[in-house]
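> Structure, please.
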Amino acid sequence: MSDSERFTRTWHVSAGRGYDTAWGEFTGDRMRAHGRAMGLEGGPYWVAYELETGPGYVTRALRVAVDGPGHRARAVELLRDDEGRWSVDGQERADLAGALDCDLGLCPLTNTMPVRRHGLHLAREAGTGRRFLMAWVSVPDLAVVASEQTYTPLGGGRVGYASGSFRSDVAFDGDGLVRDYPGLAEELAAGPAGGSGG
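Coordinates of the predicted model:
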């Protein structure tokens, strides 16, 4: 019997005045997903992304493409090898060394990896924050920068997120997927268990 679990989620992304739908699959401690998003803030624009992790939900690859009126079509590919080296469009990025995760701007899905890895959404009470270095990809320009972020379990499926001056208490479901991210996004619909990955 397979230990895979498929998921579909759609979020209203208030920060970008748009929507994001992700289709994916958890297999053991790995995740594969792809998604489509659109935004009106600084747009309109459309985003397509593919994400693959290795064991421990550590990013292996993120591929993102953006297009839309007034936006030159562009794409970016982030890869992380087994030695922890990151490359962006084939160029090594030493500033990302030590990062385990990518973080796609305005995409609630990419909060899932550190949350599931450390079981932060399952904590019954508040705990100590964990600091992470992320390979953050801004949307719609697709610039890639190193980003320091802190995730703090608050109990009851909530996790405090902090980066720079931004703070938000994010609600996650039992699968470690965002339900409500004040200031960024809110889930609109959850697909049925075992739904098609598209």
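> contacts and neighbour counts: CA atoms only from here.
Fine.
> Run the chain-centre distance for the longest strand seen in the chain.
Ranked by number of residues, the top strand in the chain under DSSP state E is strand 144-155. Relative to the mean C-alpha coordinate of its chain, strand 144-155 is positioned 12 Å out (CA atoms, centre = their mean, to the nearest Å).
> Kindly report the same for stretch 54-71.
Using CA atoms, centre = their mean, the offset of stretch 54-71 from its chain centre is 9 Å.
> What of stretch 21-35?
With CA atoms, centre = their mean, you get 11 Å for stretch 21-35.
> List the buried residues of that stretch.
Residues 21-26, 30-35 are the ones in stretch 21-35 that count as buried (16 or more other CA atoms under 10 Å).
> of all those residues, which comes closest to Glu41?
Nearest to Glu41 among these is Thr21, at 17.4 Å by CA to CA.
> one more to put side by side:
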Amino acid sequence: MRGLVWLKDEGAEYAEVDLTGEMMAVGVAIGTDPVPYRLEYTLRVLPGYITELLTVRAHGAGWSRSLDLRRSVHGAWSCETCEDGRLDGALPGGDMNVLNDALDCDLELSPLTHTMPVLRHGLNRSKGHVDIVTASVQVPHLHVSHHPQRYTHLGPNLVRCESGGLHADLVFDDDGVVVEDPGFAKLIGS
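Now for the predicted structure:
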């Protein structure tokens, strides 16, 4: 079990992560964009670094939302949501039928969810690239969408993530945890 702290341009995140066998993580984040919020999550990953469960609760001044996102062993995604108060923007949840080719969740603004595809494909250690689809969870709205990404090995523990015309060259440690996402987040405690 590791305790990880990332300092972000617009907040911070703390996670307790177990990377042995089936990955498991419990975390909390605070942020300011698009509104100030506090977020708590639990992530459970099957062998092969495939998402099984992501539960998220987000709170702000006068509102709260929750999401229970699950992927069955047969690849079907499901979610349950709850909301209270008013938060302008997308509603929690989304169309789960468009996610059947996704193996991973991507908790927006969390460096942790890059770990699964990078470790599954060994891209922190070996040459190559992979195109994936994620069940992307928008923060703090908790809206879920189909989101293509490409990961490319650039060197030992250096992997480029490309998505929607943007890219970031992510630095990982030997366990496959993001140490630096330039211009966004940096691991300051482990």
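> Once they're superposed, tell me the TM-score.
Overlay of the two chains. TM-score (TM-score structural alignment, normalised by the length of the second structure): 0.90; 178 aligned residues with a CA RMSD of 1.4 Å.
> and the longest strand of the first structure, what does it pack onto?
Secondary-structure packing of strand 144-155 of the first structure (3 or more CA pairs under 8 Å, 6 or more residues apart in numbering; DSSP states H and E): strand 130-137, strand 158-163.
> And that strand against the second structure, how far off on average?
Average distance, strand 144-155 of the first structure versus aligned residues of the second structure after superposition (mean CA distance after the TM-score superposition for the first structure): 0.4 Å.
> what comes into contact with that strand?
88, 95-96, 115, 120-138, 159-164 (CA atoms under 8 Å, 6 or more residues apart in numbering).
> residue range for that strand in the second structure?
The aligned range for strand 144-155 of the first structure in the second structure is 144-155, by TM-score structural alignment.
> Strands of the second structure, residue ranges please.
2-8, 11-18, 24-31, 37-46, 50-60, 63-71, 77-85, 104-107, 129-137, 144-155, 158-163, 166-172, 178-181, 185-189.
> which of those sits most buried?
Mean neighbour count (mean count of other CA atoms under 10 Å) peaks for strand 104-107 among the strands of the second structure, with a mean of 25.
> Contacts for that strand, please.
Under CA under 8 Å, 6+ apart, the answer for strand 104-107 of the second structure is 50-51, 54, 113-114, 116-117, 133-139.
> residue closest to the middle of the first structure?
Nearest residue to the geometric centre of the first structure (CA atoms, centre = their mean): Thr110, 0.9 Å.
> Tell me the counterpart of that one in the second structure.
Per TM-score structural alignment, Thr110 of the first structure is aligned with Thr113.
> same question, Gly84 of the first structure
Using TM-score structural alignment, Gly84 of the first structure pairs with Gly75 in the second structure.
> burial measure for that match, as a count.
Burial of Gly75 of the second structure is recorded as 16 neighbouring residues (other CA atoms under 10 Å).
> so what's it up against?
100-103.
> got it, and Gly122 of the second structure?
Neighbours of Gly122 of the second structure in contact, by CA under 8 Å, 6+ apart: none.
> for the one 4 residues further on, same thing?
Ser126 of the second structure makes contacts with 153, 155-156, as judged by CA under 8 Å, 6+ apart.
> please redo it, this time with the cut-off set to 7 Å
Contacts for Ser126 of the second structure were tallied using CA atoms under 7 Å, 6 or more residues apart in numbering; they are His153.
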